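Undergrad: Next input, structure requested:
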Amino acid sequence: MANLLYKLGQIFAKHKWKTIISWFVVLGIIVAVLGVKGINFTDDIKMSGLKSLDTSNKIEEEFKQDSQKGSIRVVFKSDQEKGIVTPESQAAITKVLAEIKKSDDKIESIANPYEAKTISPDMTTAFADISYNVSALAVNEKSIDKVKDALNGMDDKNLQTEMTGNVMITPMDIGGSSEAIGIVVALVILIIAFGSVIAAGLPIITAILSLGTSVGIIAIISSYFEMPNVTLTLAVMIGLAVAIDYALFILFKYRQIIRTEKNHLKAVGLATGTAGSAVIFAGITVIIAVCGLSLVGIEFLTVMGLASALSVLFAVLSALILIPAFIGVFHKKIKPQKEKAGKKGDNIWTKFVVGKPLIAFLIAVIVLGGLSIPFGSMELGIPDNGSKPKDSTEKKAYDILSDKFGEGFNGPLVILADTSEKGSAANLATVTKHISGMKDVAIVTPPMPNANGDYALITVIPKTGPTSSKTTQLVHDLRSYAKTADSKYGVNMEVTGQSAINIDMSQKLNDAIPVFASVIVVLAFILLTVVFRSLLIPLTAVLGFVLSLTATLGFTTMVMQDGVFSELFGISTTGPVLAFLPVITIGILFGLAMDYEVFLMSRVHEEYTLTKDNTHSIKTGLKESGPVIIAAALIMFSVFISFVFAPDPMIKSIGIALGFGVLFDAFIVRLTIIPALTKLFGKGSWYMPKWLDKVLPSMDIEGHHLKDKK
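TA: Next up is the predicted model:
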């Protein structure tokens, strides 16, 4: 591998313009295809294998419904007492609904609130449901704009209008401004690290080209496969961060090599062959980790993992192809890394960690342990419109409906009752009465039978909102009562509704965490055992990963659920932690943590192989690999944390988890706990049974096979 990369690095640097132009041609083709296909992401997060989802599908079949069709709920609110039922308001609302119906042939029907009686008890608020004859995905921006345009003049009639529904009313925000902030901060860090604007700019340029290519392909694929919009956001986050880091590693190595090697082509080959090997290993590790999300058995996580893997793949390719090419263009402007005065001595951090390893270890464990405490009370949930940005129309509509119709109105529960058994239909009224008397039930509608009379629907409005723990308990209580309804009254009950589906999704994701985490931990141990020919080094790496993971999830719980630092991060609504966040964090943080473990400990291992001096090897690793790990981690942090400025709380939570996860793992685990434990264990850190050493494959990620070329 090292020899192949050595040759490829020289080829790309020698034929620099052909290489760069070829990449731009590929990117141009992708943009052209994207212009034809468009972007087709969805707000929905779906999964199969849920009883509540099966029940929902059965309702569609038995009651001839189609939940895939688009719908918009327009909310009208008057500030005047009983203002929604005045003749002026009725005339204005009826007129605007007629205009909306006439403006778009995709609209099948509109339920007038005065006919459907969808008016709040205080008569200040009403809503109209717009039903489309096409799927929610087919209700495009043009159709939504027609509704918005028609509603624009309602303010003049003292009527506030807001919109919600299963279509994408607010355009998707993948964090464009957030990306810009992350890139600017990354550029500043690179300028400090390299002392050169040109050298600092190369990782940024390659990252942007890499991201443009991978994101373009993902967007094209969205035309053929259903993808939640958070898929693209996650791919952008990871792709941008690792693309900058991988380019940084190769460029950093190149600047070290040209201190002694004056032929820039040979230096590029050596840098690509050595650091490039580590980049490939790091990239494969991250790709395996994110593809491992498919092991959870949840479709949208599989899609998110594969999309992220694609962005990481192009990050690796851009580092191996474009960095050598750009070095070929700017090699005269890229200066060798300078030896700083006094660099041969140990810095303060190295003296502390290696000189007092037990104290360093204990302090680090106490810090991570303290941050992990909130993890024990973490609650998981699926975001709804109540967690949207406070200035979005969906959030405003949610709040108005919650205030005027009750908190549970935004998350009704639906009960499908099988009344095919003899006598069950007569007992259904008794069952409905029992349900209405249950704790935290606000309203129960009379049973609505289907055409055949063998099924009936009962709608239950909880007293609490969709993400409330009381609503979750009500779902469990209804399912418990279903056993009584079946055995005593012959009524078979199944509970569904979006709230019930979200609760089941959260539970399935929660159940997947231990299995997925176990697979990741075992994988990490095996990979590191092969790389470092040691048992203790992989063990400490895995335990360190577990510590940084629990600290990360604890900190995220503290912010997103408990509201600590919520104002600092611009979080207006607290609630359960995003249900799939722990699984995503495990997969991605594992890949990034192993990157830093390899970049640090491979240098320590290389030095120990030469000197057999454990203390000297640790100091050398911290001195030579420490600075690049610090720069890489700060870049990762700046990219991830910049997404906190995105308006969507779901994106904020991912940014917080990944940003602080990288920070905790790089600085507290990799640069503190790992070297401290390696020092404490002494030569035992490198113990490996001879029989195991013989059977394990050899992996050269340091480019030892290139020694004859140096």
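Undergrad: contacts and neighbour counts: CA atoms only from here.
TA: Noted.
Undergrad: for the residue lying closest to Ile673 once chain neighbours are set aside, helix, strand, or coil?
TA: Nearest non-adjacent residue to Ile673, counting by C-alpha to C-alpha, 6 or more residues apart in numbering: Phe361, 5.2 Å away. For Phe361, the assignment made with DSSP: H, G, I helix; E, B strand; the rest coil gives helix.
Undergrad: now Phe361: how far from Val367?
TA: 10 Å (C-alpha to C-alpha, to the nearest Å).
Undergrad: Equivalent analysis for Ile588, please.
TA: Per C-alpha to C-alpha, Ile588 is found 22 Å from Val367.
Undergrad: which of those two has more neighbours?
TA: Ile588 (25 against 13; other C-alpha atoms under 10 Å).
Undergrad: Secondary structure element holding the more buried one?
TA: In the assignment (DSSP states H and E), Ile588 maps to helix 581-611.
Undergrad: please give me the structure for this one as well, since I'd like to look at both together:
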Amino acid sequence: MASLLYRLGRLSFRQRRCFALLWVAVLAACSFAALSAPAAEEDGFSIPGTESQKAFDLLDERFPGDNAEGADARIVFAAPDGQKVTARENRAAVEKVVDTVARGEQVKDASNPFAPEAVSEDSGTAFATVTYSASGDDLSEATSAALLEAVEDGRAAGLTVEVGGSAVDGGPELGGITELIGIAVAALVLFITFRALVAAGLPLVTALIGLGAGVCAIVAAGMSTTTITLALMLGLAVGIDYALFIVSRYRAERAEGQGAEEAAGRAVGTAGSAVVFAGATVVIALAGLSVAGVPMLTDMGLAAAGTVVIAVLVALTLLPALLGFFPQAVLPRTRRHAPASAAPAVGRGKEPAGSRWARLVVRRPLATLLLSVAGLGIVAIPALDLRLGLPGDEAQPTSTTQRRAYDALADGFGPGFNGPLTVVVDAKDADDAKGAAARARGALSATEGIAEVSPATFNKTGDTATIAAVPSTGPAAGATKDLVRTIRASAPELKAETGASMWVTGQTAMNIDVSTKVTAALAPYLAVVVGLAVLLLMVVFRSVLVPLKAALGFLLSVAASFGVIVAVFQWGWLADQLGVAQTGPVMSMMPIFLIGVVFGLAMDYEVFLVTRVREAYVHGASPAQAIVTGFRHSARVVVAAAVIMIAVFAGFIGMTDSMIKMLGLGLAAAVLFDAFVVRMTIVPAALALLGNAAWRLPRWLDRILPDLDIEGEKLTRALAAEPTSPREESVNA
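TA: Reported below is the predicted structural model:
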């Protein structure tokens, strides 16, 4: 593979104009396709195979038209302290707001805010539900403006008026000032690393081109905007890092006396091979998210995987082409006018920080290893309290009207009012449908943990009924999860007595089911990822102990990042400083996301660090000296890559959406632990302790494993064996 990439790198360098124009054309085509594509339809959140989804599908079948995908808005009215919302003046103000909204062109229906079930017991709070004929994305600006203007009119009348629902939910955030700060930090790190403006700019340019093509392709493919978030994070981060590794290797080859074209070929053949390996592991891990069986999770994984593939292709083809345009400008100022064959002076200058750090670790490997593992173990302790869920409006900042509407309903009607359970009674096989529904309603009323039960509502054919059950606890509470289990456990008894089936659905039940399903998929997914890591690294390093060490380090960094997430989002540590408005369960999909992404990044850093160590060992260095030599060449670049990753991911912490904030913090913490504690500290300490045993591979296993030449050893030997010839790149040098 290294030889193939070497030829590709030289071809891209020579035919730089063709490759540059090709990528401009690709970006233009993707942009045009995205602009021409119809707006993606939001398919809604579905979890095939779960009881809540089966019940929801049954409602679609038995209550046709009732579950249309139109947007809704719940307008909540609260009277001033000491007053009632039913007082004459307040009542008139409420009715005026509702009437104004109801006259909108896209409004399908508006409920009575003074129906008995819509007014709290103390008459201090009331609400009206407005349903629209169009989805939230299809609501016109006039419709949205009319809703907000009516709300402001209600506030002007002295009422507290807030609104929630899909009609006011914005789309996913795709960026912001904090993300721009992350990109700025990445640019600064690149400049400090290379001390050349062009060298610092090329990774940013190529990453943004790849990201633009990837995001446009996602939109053109008709995927919903919710799939873009993870693709945006990863596409930018890996795009910069992959280019960073190749540019760094190009500069190293030039420093060793290679001409521009030859250096570009060798950089793509060696560092590019590692980029392909790292990209492949990320793609496999992201595509593997489909094992959870959650369509939204699968779509996000595939979209992000596609963006990573584009980032790899850009790094292998566009980057060497751009190096052809700026062969000298990417070099340090002192090397730009040196002859192509000039070799760097040896032994001059201060020893690199990477070498000094490696010597320090190798000098005390056992103490360093124990201290690092203990530190990560302590950070991981909060992960033992990990609770999963899907946060709703309760996780929104208190500055949003959605959150204030949620709190007003919880204060006026009880914490469970925001998460009612929809109990579906399928009485098609029952002798007495109404009797079966009454029996189910009676059982629900007698169930501990249910605050209120509505009368049964039948469909037109009279064979299916729905009953709304309001829990006494909030949607994310553990007691609500236990309540759902209790109701479902009573279904067989109802079936035996009446012949009717009973199902529990609704947003709260669906959130519980998706958490259960993702949790069940977590262990097998982790086993597959760890097994894949061990196998792939065996192929790369021709070793058994090195892959096992890498896998254990990966598990440590993942556990520590889980600890950070639980400490912040469940326990509330630093919640105010990080803008976390409400503590609660961790997003259900967060752990499996984190495992997949961190796996790919961990293998990335492992390959770039350890390949240099192995290269020195193979050339005769002692195990300890090989570690120092390897870190001299690779530590600076890996540190820069990790800081860039952390800056990009941390930029998403500033978003208002709690799930994006959680994802950004989790990924930033994971990269911090994996790069600096595991790869930069535990890895050299473990290699020093293992000594020569680290690089042993049984002969029978060596014969079985394929040799992909990820490190480019065969390429190096082949190039070294070639007779010396005049450098073809002198015109470019």
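Undergrad: Fetch the TM-score of the aligned pair.
TA: TM-score of the superposed chains, computed with TM-score structural alignment, normalised by the length of structure 1, equals 0.94; 705 aligned residues with a C-alpha RMSD of 2.4 Å.
Undergrad: what's the neighbour count on the residue nearest to Ile673 of structure 1?
TA: Around Phe361 of structure 1 there are 20 residues (other C-alpha under 10 Å).
Undergrad: Now check structure 2 for the residue matching it.
TA: Matched to structure 2 by TM-score structural alignment, Phe361 of structure 1 sits across from Leu369.
Undergrad: so how far is Val677 of structure 2 from that match?
TA: Counting by C-alpha to C-alpha - Leu369 of structure 2 and Val677 of structure 2 are separated by 10 Å.
Undergrad: Tell me the buried residues in stretch 544-553 of structure 2?
TA: Across stretch 544-553 of structure 2, burial judged by 16 or more other C-alpha atoms under 10 Å covers 544-551, 553.
Undergrad: Strands of the stretch 301-450 of structure 1, start to end?
TA: Along the stretch 301-450 of structure 1, counting by DSSP state E, counting those that start in this stretch, strands occupy 380-381, 413-418, 441-444, 448-449.
Undergrad: May I see those organised as a markdown table, with distance to Leu622 of structure 1 added?
TA: Formatted as a markdown table, these follow (distance: least, C-alpha to C-alpha, whole Å):
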| stretch | distance to Leu622 of structure 1 |
| --- | --- |
| strand 380-381 | 39 |
| strand 413-418 | 57 |
| strand 441-444 | 61 |
| strand 448-449 | 70 |
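Undergrad: Nearest approach to Gln160 of structure 1 belongs to which of those?
TA: strand 441-444 (26.7 Å; C-alpha to C-alpha).
Undergrad: Identify the residues contacting that closest one?
TA: Identification of contacts with strand 441-444 of structure 1 by C-alpha atoms under 8 Å, 6 or more residues apart in numbering yields 408, 432, 435-436, 458-463, 474.
Undergrad: The residues you listed: which two are farthest apart?
TA: With C-alpha to C-alpha as the measure, no two of the contacts of strand 441-444 of structure 1 lie farther apart than Gly408 and Thr432, at 18.0 Å.
Undergrad: Neighbour count: these two, which is higher?
TA: Gly408 (26 against 19).
Undergrad: Counterpart of that one over in structure 2?
TA: Aligning on TM-score structural alignment places Gly408 of structure 1 opposite Gly416 in structure 2.
Undergrad: Helices of the stretch 501-650 of structure 2, start to end?
TA: Ranges of helices in the stretch 501-650 of structure 2, per DSSP state H, counting those that start in this stretch, are 507-541, 545-565, 575-578, 590-618, 623-650.
Undergrad: Now distance to Arg155 of structure 2 too, for the ones you listed, in CSV please.
TA: Shown next, in CSV, are the helices of the stretch 501-650 of structure 2 (distance: least, C-alpha to C-alpha, whole Å):
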stretch, distance to Arg155 of structure 2
helix 507-541, 30
helix 545-565, 38
helix 575-578, 29
helix 590-618, 38
helix 623-650, 37
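Undergrad: Go ahead and report the secondary structure state at Glu162 of structure 2.
TA: Classification of Glu162 of structure 2 by three-state DSSP places it in strand.
Undergrad: so how far is Glu81 of structure 1 from the equivalent of it over in structure 1?
TA: Glu162 of structure 2 maps onto Glu162 of structure 1 when the alignment is built from TM-score structural alignment. Separation of Glu162 of structure 1 from Glu81 of structure 1 (C-alpha to C-alpha): 19 Å.
Undergrad: quick one, which of these two is more surrounded?
TA: Glu162 (21 against 11).
Undergrad: what about the nearest residue to Ala360 of structure 1 once chain neighbours are set aside, neighbour count?
TA: When the adjacent residues along the chain are set aside, Ala360 of structure 1 lies closest to Val353, with 5.6 Å between them (C-alpha to C-alpha, 6+ apart). Using other C-alpha under 10 Å, Val353 of structure 1 has 24 neighbouring residues.
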